[in-house]
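> Fold the following.
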Amino acid sequence: MADIVPLHKEEPRGLVLREVSGNVLRLTLNNPPANTLSIAVMEALAGELDAVAKSDDIRVVILAASGALFSAGHDLKELTTHRADDDQGRAFFEKSVRLCADLMLKLNRLPQPVIAEIDGLATAAGLQLVASCDLAICTDSSTFCTPGVNIGLFCSTPMVAVSRAAHPKQAMEMLLTGETIDASTAKDFGLVNRIVPKQYLQQVVNKYAAVIASKSPQALRIGKRAFYGQAEMSITEAYDFATGVMVENMLKSDAKEGIDAVLGKRTPEWKAE
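This next block holds a predicted model:
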């Protein structure tokens, strides 16, 4: 297995660790003890996503975290220190929340599928991070919540991703009560795909990544973009849009190769775009 190396050489303890294995990139939040999404962490992760978006070699991204918590969301200590600013923190709050929103959009718009690997608590913007990934696999001891309402701060930006991943009334239940839900409930709500024992988490996630990475890179990129694009349309618009996407996809070299492979009873050989 490849060594995990820091994102930035000037940081002895990289805030985001990266490991490449074949066509799969594993990014690990490394901001203990709570993996809070400080400005530095979000900038580091955004930088990694910008870099991988340009890669033809990476086909799947895994987003994991070190330590006992997946992520506790925004760094409250960092936010609080700026209440002493002349504007009572407004400019810094705007910077932090906007950076977080832009990070979630990068995950959504990344050409490669992203799998969240969760072991522990994912709360507030940490849950927003999970909900913004394409797939989510967690341990049976993982927990999830949007607790902002408990401290007088409704989780409005996490709400955007959570309300698109979970059923509306169940998303609102989390947002209004601030209560923590277990892994089983999170799966019922639609926030995670699979629940596995802790000792098998990485093995299962790696298997999912390998299966997806074995597919046509052209089809993966086209499909992810189309999935989120049609979701914002009416059903009539969605079918018109998807029809055009399907035709363009059929004209791609991988589609020709895939169909020829089926007819020739052989394994397809995909080409990088």
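> When you work out contacts or count neighbours from here on, use the C-alpha atoms and nothing else.
Noted.
> residue ranges of the strands in this structure, please?
For the chain, the strands defined by DSSP state E occupy 5-6, 16-21, 24-29, 60-65, 69-71, 114-118, 121-123, 135-139, 143-145, 181-182, 194-196.
> quick one: contacts of the longest helix belonging to the chain?
Across the chain, the longest stretch assigned as helix under DSSP state H is helix 90-109. Residues outside helix 90-109 that contact it (Cα atoms under 8 Å, 6 or more residues apart in numbering) are 38-39, 42-43, 45-46, 49-50, 79, 82, 114, 125, 128-129, 132-134, 157, 225, 228.
> One more, please, to line up against the first structure:
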Amino acid sequence: MSNPHAGISGPGFLYSVEDGWGHLQLDRPDAGNRVGLEMLVAMTELLRTEPQHAGVLLISAAGKDFCLGRERAEQTTPVTPFDAFRPVAAFYRALSEFPGLTIAAVQGRATGFGVGMALRTDLCLAADDASFTLDEIPHGIPPMFVLSELVDHLHPKHLMEMILTGRTVAAPEALAMGLVSRTAPAAELLPTARDTAAGLAGPKAPLVASCKQYIRQIRAVPHASRLDAALSAQTLYAVGN
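Modelled structure (predicted):
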């Protein structure tokens, strides 16, 4: 498979493609894998171009923590709030709109932006020692980006409590709440995630992408009309394949 992005090193991350699935690894372990602006922009561009090469994308991180949020201290030139937040929105949009399956492998701490990144993947595998913290409210910042996705994951009372208190949620509770897909022993997390990515790539990738697209579409269909929508979608898939 020819891929110009196989085995590249970007600002703060590594990327490779293997047998039809891509692996994006955050690589700033000494900084808690915090995401700076240059790193954010480069990863956004990667997400926009890689669907032609990778049907499944795994996001993991080097070191003991997944991601402690954004690098807030790097801004040296004053910009408007809109311009400051626009790269974040662009990254989240590119991740959410990635047509293939996206998988997060979360170890250690995920905070703020790290939680938002994990939320926007289709599958989230967490180490049994992982934790999730939304600390924006305690710092006086409303977490609008995370809330835009979190409302689809949590019961309203879990949502409000986690957002407003900023308390840390450990992996077992995160699993029970619906923040993660499943947990694994820390030593087995990355091998499990890699096996999952490999098992859903290759010949299965188009089927996986069709299921992902259909799940998004069917949510918007009234319940009484869902069987008709399912009949149409099933027929179109059969004809196209």
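> Filter the contacts of helix 90-109 of the first structure down to the buried ones and hand me the ChimeraX line.
Selection of buried members from those for ChimeraX, criterion 16 or more other Cα atoms under 10 Å:
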select :38,39,42,43,45,46,49,79,82,114,125,128,129,132,133,134,157,225
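> among the contacts of helix 90-109 of the first structure, which are in helices?
39, 42-43, 45-46, 49-50, 79, 125, 128-129, 132, 157, 225, 228.
> Whichever residue in the second structure pairs up with residue 25 of the first structure - nearest residue in space that isn't next to it in sequence?
Per TM-score structural alignment, the equivalent position to residue 25 of the first structure in the second structure is residue 22. Closest residue to residue 22 of the second structure apart from its sequence neighbours, by Cα to Cα, 6 or more residues apart in numbering: residue 57 at 4.7 Å.
> Same question for residue 214 of the second structure.
residue 233 (7.8 Å).
> For that neighbour, the count of nearby residues, please.
By other Cα atoms under 10 Å, the residues close to residue 233 of the second structure number 15.
> Need the counterpart of it in the first structure.
With TM-score structural alignment as the criterion, the equivalent of residue 233 of the second structure in the first structure is residue 245.
> do you know how far its match is from residue 226 of the first structure?
As judged by Cα to Cα, to the nearest Å, residue 245 of the first structure and residue 226 of the first structure stand 7 Å apart.
> what about stretch 197-209 of the first structure, distance to the chain center?
Centroid separation for stretch 197-209 of the first structure versus its chain: 16 Å, with Cα atoms, centre = their mean, to the nearest Å.
> In the second structure, what range does that stretch match?
Mapped onto the second structure using TM-score structural alignment, stretch 197-209 of the first structure covers residues 185-197.
> What lies in contact with that stretch?
Contacts with stretch 185-197 of the second structure, where a contact means Cα under 8 Å, 6+ apart, come from 21, 56-58, 60, 103-105, 107, 125-129, 183-184.
> Residue 66 of the first structure matches what in the second structure?
Using TM-score structural alignment, residue 66 of the first structure pairs with residue 62 in the second structure.
> Can you give me every residue that contacts the residue nearest to the spatial centre of the second structure?
Centroid-nearest residue in the second structure, with Cα atoms, centre = their mean: residue 121, separated by 3.1 Å. For residue 121 of the second structure, the contacting residues are 95-96, 101-104, by Cα under 8 Å, 6+ apart.
> Could I get the residues you listed in TSV, plus columns for distance to residue 27 of the second structure?
As requested, the contacts of residue 121 of the second structure are arranged in TSV below (distance: Cα to Cα, whole Å):
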residue	distance to residue 27 of the second structure
95	18
96	22
101	22
102	18
103	17
104	15
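> Taking those together, which two end up most distant?
Based on Cα to Cα, the longest span within those runs between 96 and 104 and measures 12.6 Å.
> The two: which is more packed in?
With neighbours defined as other Cα under 10 Å, residue 96 of the second structure and residue 104 compare such that residue 104 has more, 26 against 17.
> Can you tell me what the more buried one aligns to in the first structure?
Counting by TM-score structural alignment, residue 104 of the second structure corresponds to residue 116 in the first structure.
> Please name the residues that touch its match.
So residue 116 of the first structure contacts 62-64, 130, 133-137 (Cα under 8 Å, 6+ apart).
> Next, work out how far apart it and residue 105 of the first structure are.
For residue 116 of the first structure, the distance to residue 105 of the first structure equals 15 Å [Cα to Cα].
> ok, now residue 129 of the first structure?
Residue 129 of the first structure is 10 Å from residue 105 of the first structure, by Cα to Cα.
> Also residue 80 of the first structure?
Taking Cα to Cα as the measure, residue 80 of the first structure falls 26 Å from residue 105 of the first structure.
> Appreciated, that's everything.
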